[in-house]
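following is a predicted model, sequence given first.
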Amino acid sequence: MRFLSMIRINESSGQRPSEQLMADMGKLIAEMTAAGVLLDTAGLRPTAEGARMRLSHGKLKTTDGPFTETKEVIGGYAMLKADSMQEALELTSRFLKVHGDEWEIECEVRPVDEGCAPKP
């Protein structure tokens, strides 16, 4: 089964990853990729560089970022391969723990509906 782990951050905190965190994350990503449990991962650029599109009653509306009304935003994601939700949560906990004590983040983990997604 595949699971999407979405990392939620408070973008307005101004917190940026340190060089040490990036190195530690690189090691974790390499290890999990080699083990076959990490299929894809990336951080997302700030909302100031993004846009939102909304369809309402057949009409499309585009809003450029940043999205000041939103406290927490998706800051990154990991596509995981796991046999159960419990295993996906254990894998996600490794991403969270590598951040150390100074970060305030959370991850939302959801199974991918394999009936709708293309097979890798």
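Good, I have the coordinates. Numbering: from 1, shown residues only.

from here on, just use CA atoms for contacts and neighbour counts.
Fine.

residue contacts, the residue nearest the centre of the chain?
Nearest residue to the geometric centre of the chain (Cα atoms, centre = their mean): Y77, 2.1 Å. The contact partners of Y77, taken as Cα atoms under 8 Å, 6 or more residues apart in numbering, are 4-7, 41-43.

A further structure is provided below for comparison with the first:
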Amino acid sequence: MRVMVFVKATEDSETGPPPTEEMTAMFEAMGKFNEELVNAGIMVDGDGLKPTSHAKRIAFSGPDRKVIDGPFPNPNELVAGYWIWNVKDMDEAVSWAKRCPNPMPGPSELEIRPFYEIADFGEAVTPEIAAHEQKLRDKLSKE
């Protein structure tokens, strides 16, 4: 089962505080945790994201597109980083997440969301669509 683990943003992550000894210690602890994830075969990918002051959103309304420049409000609803994990079930994902060092200087949250798998869509996915999806995944795995 693949899951995406979101590191929720905070006021601190959105302002991009300068590095401090506390932040250095946090990065070291997170590096060790990431190494454990990799060594256990759990971590597929992961990274931190710049504050939304560097971001853009694209709003869709029918054929129209509107570009919205960051920063965006409500930091607790934003994402500051992510991991993609390959776990046996949600319980294993929660177990790993509980071992994670606090990813922010103050209070913070992780959110775990499972990916859809092709089988989740049942009969809506024809054999042709499934074959096309597999071809794309195979191509991605070679890059």
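Perfect, I can see it now. All of these numbers come straight from a predicted model, not from anything done at the bench.

care to give me the TM-score?
The TM-score (TM-score structural alignment, normalised by the length of structure 1) is 0.84; 117 aligned residues with a Cα RMSD of 2.4 Å.

sorry, back to before: can you tell me which of the contacts of Y77 of structure 1 are in strands?
Those of the contacts of Y77 of structure 1 mapping onto strands are 4-7, 41-43, per DSSP state E.

can you tell me which two in these are farthest apart?
L4 and G43 (13.4 Å; Cα to Cα).

looking at these two, which is more packed in?
More neighbours surround L4 than the other of L4 of structure 1 and G43, with 21 against 12 (other Cα atoms under 10 Å).

verify the stated contact: the more buried one with R110.
Yes: using Cα atoms under 8 Å, L4 of structure 1 makes contact with R110 at a distance of 5.4 Å.

now the strands for structure 1?
2-10, 38-43, 51-56, 59-64, 72-81, 106-111.

let me know which of those strands is the nearest to K119 of structure 1.
Checking the strands of structure 1 against K119 of structure 1 by Cα to Cα gives strand 2-10 as the closest, at 10.5 Å.

if I pick the counterpart of I84 of structure 2 in structure 1, what's in contact with it?
Under the alignment (TM-score structural alignment), I84 of structure 2 maps onto M79 of structure 1. M79 of structure 1 is in contact with 2-5, 38-41, counting by Cα under 8 Å, 6+ apart.

can you redo the residues you listed as CSV with distance to S56 of structure 1?
Output for the contacts of M79 of structure 1, formatted as CSV (distance: Cα to Cα, whole Å):
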residue, distance to S56 of structure 1
R2, 31
F3, 29
L4, 26
S5, 28
L38, 36
L39, 34
D40, 32
T41, 31
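
please indicate which of these are buried?
2-5, 38-39, 41 (16 or more other Cα atoms under 10 Å).

distance of the match of I84 of structure 2 relative to C107 of structure 1?
12 Å (Cα to Cα, to the nearest Å).

and for those two, which residues touch both?
Counting by Cα under 8 Å, 6+ apart, the contacts common to M79 of structure 1 and C107 are S5.

using a markdown table, please lay out the buried ones among the contacts of M79 of structure 1 together with distance to R16 of structure 1.
A markdown table is the format used below for the buried ones among the contacts of M79 of structure 1 (distance: Cα to Cα, whole Å):
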| residue | distance to R16 of structure 1 |
| --- | --- |
| R2 | 29 |
| F3 | 26 |
| L4 | 23 |
| S5 | 20 |
| L38 | 23 |
| L39 | 25 |
| T41 | 18 |
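
on that earlier part again, out of the contacts of Y77 of structure 1, which comes closest to D101 of structure 1?
I7 (16.1 Å).

verify the stated contact: the closest one with I105.
Yes: at 7.0 Å, I7 of structure 1 and I105 qualify as touching, with contact defined as Cα under 8 Å.

could you check which of those two is surrounded by more residues?
Using other Cα under 10 Å, the more surrounded residue of I7 of structure 1 and I105 is I7, with 22 against 13.
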